[in-house]
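**Student:** Whatever this is, show me its structure:
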Amino acid sequence: MKKRLVVLTGAGISAESGLKTFRGADGLWEGYNIMDVATPEAWSKDPVLVQQFYNERRAQVLKAEPNDAHRQLVALEEYFDVHIITQNIDDLHERAGSTKITHLHGVITYGQSSKDSNLIYKLNTNEIKMGQLCELGSQLRPHVVWFGEPVPMIENAATICEQADVFMVVGTSLAVYPAAGLIDFVPSEVSKYIIDPIIPPVRNYKNLIKVEASATDGIEKIFKELIADA
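**Tutor:** Down below sits the predicted model:
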């Protein structure tokens, strides 16, 4: 039986595909204040603006291509039972070929009901139009978890982390909770790799290996070491 490799990915892995990271140094995302486009209050106040913002992001995602970091995670499936937990709302892991992916914050290529978040629809265009309704008659909104909303997949993700034989964090500042707390569910004896150009501040976890590098370079650096541990 293959060992379970659990990988928590963040915006840094998608940045190498040309997608802007969620948290810029100026607190803006693509020139927008996050609170104006990524909260339930923003949707209530100006749904047209929010819809336009995510339509633009969706178009960017659909133009982007998976990069070598995504592909290296796919290659690791030959040696490990790889489970990816991603904070990203793009579908680049899927398009690269990874088979077990948990999206914590939704997937932008889907829409969801404004009335019932369990009603989710695959989109076949890059935009959701105002007036485009779910089966309950409510406006479709992006299938994205906004600030102030529950993260429905977090318990499932925590269970996956509890069962990790190897754990890797790639391209995340570990600043957004509850996702940032998933490392606390990983057994203490498990090797924990953190890959990022700027290693985020973390507690002094046992068996912690810090790799200061981009997602692609970092995974490449430890690829042989990982395989040796498979």
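**Student:** For the rest of this, base every contact and every neighbour count on C-alpha atoms.
**Tutor:** OK.
**Student:** which ones are touching E94?
**Tutor:** Applying C-alpha atoms under 8 Å, 6 or more residues apart in numbering to E94 gives the contacts I101.
**Student:** and it, helix, strand or coil?
**Tutor:** helix (DSSP: H, G, I helix; E, B strand; the rest coil).
**Student:** which is the next helix or strand following the longest strand seen in the chain?
**Tutor:** Assignment by DSSP state E gives strand 106-113 as the longest strand of the chain. Following strand 106-113 in sequence order, the next helix or strand is strand 120-122 (DSSP states H and E).
**Student:** Show me the strands in this protein, by range?
**Tutor:** Under DSSP E, the chain gives strands at 4-9, 28-29, 32-33, 81-86, 101-103, 106-113, 120-122, 140-144, 166-170, 191-196, 208-212.
**Student:** Mean neighbour count and distance to T159 added to those, as TSV?
**Tutor:** Below are those laid out as TSV (neighbours: other C-alpha atoms under 10 Å; distance: least, C-alpha to C-alpha, whole Å):
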stretch	mean neighbour count	distance to T159
strand 4-9	24	11
strand 28-29	16	31
strand 32-33	12	34
strand 81-86	24	11
strand 101-103	19	12
strand 106-113	24	18
strand 120-122	14	24
strand 140-144	25	22
strand 166-170	24	13
strand 191-196	24	16
strand 208-212	17	20
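**Student:** out of those strands, which comes closest to R57?
**Tutor:** With C-alpha to C-alpha as the measure, strand 106-113 is the member of these nearest R57 (8.0 Å).
**Student:** any idea of the angle that closest one forms with strand 140-144?
**Tutor:** 150 degrees (axes from the mean of the first three to the mean of the last three C-alpha atoms, to 10 degrees).
**Student:** For N156, grab the count of nearby residues.
**Tutor:** 12 (other C-alpha atoms under 10 Å).
**Student:** ok, now how distant is it from R4?
**Tutor:** Relative to R4, N156 is positioned 15 Å away (C-alpha to C-alpha, to the nearest Å).
**Student:** try H143
**Tutor:** In terms of C-alpha to C-alpha, H143 sits 28 Å off from R4.
**Student:** Would you do the same for the sequence below? I want to compare the two.
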Amino acid sequence: MPDSQTKTAIITGASRGLGAALAFAFAKQGFDLCLIARSADELQQLQQQISSTFSVKVSLYPYDLSDLTGITALVERIYSEHPSIDLLINNAGFGHYKPMNEHSPSEIINMVNVNLTAPMLLTREVVTIMSKQNKGHVINIGSDLAQKPLANMTPYVATKHGLQGFSDSLLREVKGQGIKVTIINTGVIATYFHNDQPSDHAPDTSLDPKQVADLIVQVYQTPSLQVVDQITLHPINQEF
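**Tutor:** The predicted structure follows:
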């Protein structure tokens, strides 16, 4: 790492898929990690894997982000245990592939909470900390469906449109405080997503989560007076 001071990254949805790949990628860069996901068991397995390879601090915060009531306390706890927060990656998210009228009200509410409202609330708390530090980076994991909507994923697409607008507006608010904001709009990733089932997409029509994570590391490493506001990345053979 270019700085001698250890940096700290918060990663949501960290227990599997892109989130786990991001945890490994930033551990390789020497970051201490604050990992948030629903499954304590999966987080502990990931912690063991990372700690056996890298000499970084890996702190676990099992939490269901569909519950918005505890997010402020969650960030307060993280900050009390880490002297700075340098990076927040809002990665947690899910979607269902089915017609709009087959989504139950509770499914829609939970999807909006996890995919959009929780990232906004987490960012609200973290940006307050970053503004005192005069530095920081918020990276939101969006979707290329925010730019090319797909039928039968209407609530999910709506949340990713919202995340795009949130990222664009927030950057204009906080860049004068040394805080960067980036949204990564990805296509299909070979990872868990729909109903927590593994992706069945062939390798040539899905992204490798490790490669996506390595790209996000490069985005973070952009020089301090430059910002990558968004990247759209999808497999060359993706048909939608």
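**Student:** TM-score of the superposition?
**Tutor:** Once the chains are laid over each other, their TM-score by TM-score structural alignment, normalised by the length of structure 1 reads 0.44; 140 aligned residues with a C-alpha RMSD of 4.0 Å.
**Student:** coming back round to it: in CSV, list the strands of structure 1 along with distance to H70 of structure 1.
**Tutor:** Converted to CSV, these look like this (distance: least, C-alpha to C-alpha, whole Å):
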stretch, distance to H70 of structure 1
strand 4-9, 10
strand 28-29, 23
strand 32-33, 27
strand 81-86, 10
strand 101-103, 12
strand 106-113, 16
strand 120-122, 22
strand 140-144, 21
strand 166-170, 10
strand 191-196, 14
strand 208-212, 17
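**Student:** quick one: L28 of structure 1 and I13 of structure 1, what's the gap?
**Tutor:** Taking C-alpha to C-alpha, one finds L28 of structure 1 at 19 Å from I13 of structure 1.
**Student:** Ignore what I typed, I meant I227 of structure 1.
**Tutor:** Counting by C-alpha to C-alpha - I227 of structure 1 and I13 of structure 1 are separated by 21 Å.
**Student:** Then Y110 of structure 1?
**Tutor:** 21 Å.
**Student:** What of M35 of structure 1?
**Tutor:** 24 Å.
**Student:** And these two? Which one has more around it.
**Tutor:** Shown here are M35 of structure 1 and I13; by other C-alpha under 10 Å, I13 has more neighbours (28 against 15).
**Student:** isn't the more buried one right next to V170, touching?
**Tutor:** Yes - applying C-alpha atoms under 8 Å, one finds I13 of structure 1 in contact with V170, separated by 6.7 Å.
**Student:** all helices for structure 1, in order.
**Tutor:** Per DSSP state H, structure 1 carries helices over the ranges 11-15, 34-37, 40-45, 47-63, 68-75, 92-96, 154-162, 215-228.
**Student:** how about CSV for those helices, with distance to G106 of structure 1 added?
**Tutor:** Output for the helices of structure 1, formatted as CSV (distance: least, C-alpha to C-alpha, whole Å):
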stretch, distance to G106 of structure 1
helix 11-15, 14
helix 34-37, 15
helix 40-45, 15
helix 47-63, 12
helix 68-75, 18
helix 92-96, 13
helix 154-162, 11
helix 215-228, 22
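**Student:** hey, which of those is tucked in deepest?
**Tutor:** helix 11-15 (a mean of 23; mean count of other C-alpha atoms under 10 Å).
**Student:** Tell me which other helices or strands that helix touches.
**Tutor:** helix 215-228 (3 or more C-alpha pairs under 8 Å, 6 or more residues apart in numbering; DSSP states H and E).
**Student:** Tell me which other helices or strands the helix it packs on touches.
**Tutor:** helix 11-15, helix 68-75, strand 191-196.
**Student:** how far off strand 166-170 does that helix point, in degrees?
**Tutor:** 170 degrees.
**Student:** got the angle for helix 215-228 of structure 1 vs strand 208-212?
**Tutor:** Going by the same axes, to 10 degrees, helix 215-228 of structure 1 makes 140 degrees with strand 208-212.
**Student:** Helix 215-228 of structure 1 vs strand 191-196, what angle?
**Tutor:** Using the same axes, to 10 degrees: helix 215-228 of structure 1 against strand 191-196 is 160 degrees.
**Student:** Next, the angle strand 4-9 makes with helix 215-228 of structure 1.
**Tutor:** 170 degrees.
**Student:** Report the contact partners of the closest residue to K210 of structure 1 other than its chain neighbours.
**Tutor:** With sequence-adjacent residues excluded and distances taken as C-alpha to C-alpha, 6 or more residues apart in numbering, K210 of structure 1 is closest to I194, at 5.0 Å. I194 of structure 1 makes contact with M168, V169, V170, L208, I209, K210, V211, according to C-alpha under 8 Å, 6+ apart.
**Student:** what separates the residue nearest to the fifth one when sequence neighbours are not counted from A59 of structure 1, distance-wise?
**Tutor:** Setting aside the residues directly before and after it, I209 of structure 1 is nearest to Y193 in space (C-alpha to C-alpha, 6+ apart), at 4.7 Å. From Y193 of structure 1 over to A59 of structure 1 the distance is 33 Å, taken as C-alpha to C-alpha.
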